[in-house]
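Undergrad: what's the 3D shape of this:
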Amino acid sequence: MTGACVVGCRRIAKRFGHVDALREANTAVGAGKVVALVGDNGAGKSTLMKTLLGINRPDRGEVIIDDRPVQLHSIRDAQALGVEAVHQDLALAPQLSVVDNMFLGHEIASRGLGVLARDEMADRAAKALAELSIQLPSLTVPIRELSGGQRQAVAVARAVMWARTAVLMDEPTSALGARQSEIIVDLIRAVAARGLGVLVVSHDLPRILQAADTVTVLWRGETVLDAPASDLTVPDLVATMVGYRKDGAA
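TA: Predicted coordinates for the structure are as follows:
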């Protein structure tokens, strides 16, 4: 990939006991670009995502944010550099409203009154959703009353609202129906169109090829393919994910 890397890594290695979760992982996401991170189960995708978020600390290699190596000691460090995440479990509070979820940990207090500035929070939440063309029945309903696709959209909008650099997404179409998955694919492209880098971990190969500019394939903790999505097919990806060897043979 040419140009600046807003989030990525070089030669990352991470070991847990006797297991090499990552050995030689490399990826780079540019501003306004979508990179799909794919691989078979156990390839190291989740470990790499957690490393880019500061949840794991690498044993070797560099995490890159805004085109420079950084030391991350927690997810707060990544957030301070403008990197947000949409986790597979969404990390939403089901009993709280859409607005409260979007401001969870970022609540705005009315000056001098010691209470939440709910009108301002509602206005900002509505604007953030509208900018991504997300339509919900209400912003005051509890999250538990929304469909799976609507919840996913709220989680994405929340991440985008607080991100300045990049958004990392873990299995954003997991457990969604076909129509809802297509909406999330469109949403991924809309996030990139705002100038943010987007890294997506996904097993949904047909849809991720629609959304991605570039695909990074991990095999046993090592990056074995980094190529434009337009040059790849689902059979190409499957063959690389499950059949790669150092000599390149199947």
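Undergrad: can we go C-alpha only for contacts and neighbour counts from here?
TA: OK.
Undergrad: mind listing the strands for the chain?
TA: Along the chain, counting by DSSP state E, strands occupy 7-16, 19-29, 34-38, 60-65, 68-70, 83-86, 166-170, 197-201, 214-219, 222-228.
Undergrad: Now render these as TSV, adding mean neighbour count and distance to Ile143.
TA: Formatted as TSV, the strands of the chain follow (neighbours: other C-alpha atoms under 10 Å; distance: least, C-alpha to C-alpha, whole Å):
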stretch	mean neighbour count	distance to Ile143
strand 7-16	21	30
strand 19-29	22	31
strand 34-38	27	27
strand 60-65	21	32
strand 68-70	15	35
strand 83-86	26	16
strand 166-170	26	19
strand 197-201	27	23
strand 214-219	25	32
strand 222-228	19	37
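Undergrad: now for the ones you listed, which one comes closest to Thr47?
TA: Judged by C-alpha to C-alpha, the one of the strands of the chain that comes nearest to Thr47 is strand 19-29, at 6.9 Å.
Undergrad: I'd like the structure of this one too, to check against the first:
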Amino acid sequence: MAIAVETRTRPVLALANIHKAFGGIVAIEDFSLELKAGEIVALVGDNGAGKSTLIKIVSGVHAPTSGTITLDGEKVSFSDASAARSNGIEVVYQDLALADQQPVYMNLFLGREMVRKPWGTLDRSSMIAETERLVEELDVRIPSAHATIRDLSGGQRQGVAIARATRWAKKLILLDEPTAALGVAETAKVEKIVQSLKERDLAILIISHSLDQVFRLSDRICVLRRGVQIGVRETASTDKNEIVSMITGVH
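TA: Coordinates of the predicted model:
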């Protein structure tokens, strides 16, 4: 029983003393953070604070100059982004990385298509069925799994990108400004999808410039300023004034 309790309370992701330098330029100074299953942590800071660099370190795009990354209690080192994906980490970037000319179901399985044995032909019916199941579960409002990405609204596209990440993520989803280009109504829809991810026991790390959104979605808030970790606050125990002063350094 003790093992089961430890597994539940053990962080999904633990970053310890992460340092990242590009030549003589230090992008991340000394960053430590733990994320648990079913938790949303917001990463905030001005442009150039190091938020995107940190996302790229966790997702295998950049290797840290020093420091350790631990996933489910095991130290990991990702050679590239595909290695991070194979370990259950998915990223939704601002540009979404969707294939505009392809239907929704093909985007959900992009690069990981289901095939029929022994001939290796695409198993379209299974991919369509799985897509329909997932978008219904997440309440992603799209016309159908056959709809072409280019015909969808910005919010619908974002919903598809998050659904794809949810389909493949086993442990962690990283969201980089998921509603930056959306209007109020579509932002609300996407936020509802993000909140539903907690119930799937995934750990969520979200970058957002909107403090309103951060306070609506997150359990904790981590502040970066010029590559330095200023602090982590429980969302329910802080307010916008404190977070703004941490971001700007002005009290």
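Undergrad: still on that earlier bit, could you export the strands of structure 1 as CSV, including distance to Ile108 of structure 1?
TA: Shown next, in CSV, are the strands of structure 1 (distance: least, C-alpha to C-alpha, whole Å):
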stretch, distance to Ile108 of structure 1
strand 7-16, 29
strand 19-29, 32
strand 34-38, 31
strand 60-65, 28
strand 68-70, 30
strand 83-86, 19
strand 166-170, 23
strand 197-201, 27
strand 214-219, 38
strand 222-228, 42
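Undergrad: Which one of the ones you listed lies nearest to Arg144 of structure 1?
TA: Closest approach to Arg144 of structure 1 among these (C-alpha to C-alpha): strand 83-86, 17.4 Å.
Undergrad: Tell me, how many residues neighbour the corresponding residue of structure 2 for Ile184 of structure 1?
TA: When structure 2 is aligned by TM-score structural alignment, the residue opposite Ile184 of structure 1 is Val190. Per other C-alpha atoms under 10 Å, the neighbour tally for Val190 of structure 2 reads 23.
Undergrad: any idea how far Ile206 of structure 2 is from Val190 of structure 2?
TA: Counting by C-alpha to C-alpha, to the nearest Å, the separation of Val190 of structure 2 from Ile206 of structure 2 is 13 Å.
Undergrad: mind checking what Arg118 of structure 1 lines up with in structure 2?
TA: Using TM-score structural alignment, the equivalent of Arg118 of structure 1 in structure 2 is Arg124.
Undergrad: who touches the match of Ile184 of structure 1 in this structure?
TA: Counting by C-alpha atoms under 8 Å, 6 or more residues apart in numbering, Val190 of structure 2 makes contact with Gly155, Gln158, Gly159, Pro178, Thr179.
Undergrad: Tabulate the residues you listed (a markdown table), appending distance to Thr248 of structure 2 and neighbour count.
TA: Below are these laid out as a markdown table (distance: C-alpha to C-alpha, whole Å; neighbours: other C-alpha atoms under 10 Å):
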| residue | distance to Thr248 of structure 2 | neighbour count |
| --- | --- | --- |
| Gly155 | 31 | 23 |
| Gln158 | 30 | 28 |
| Gly159 | 32 | 26 |
| Pro178 | 23 | 25 |
| Thr179 | 23 | 23 |
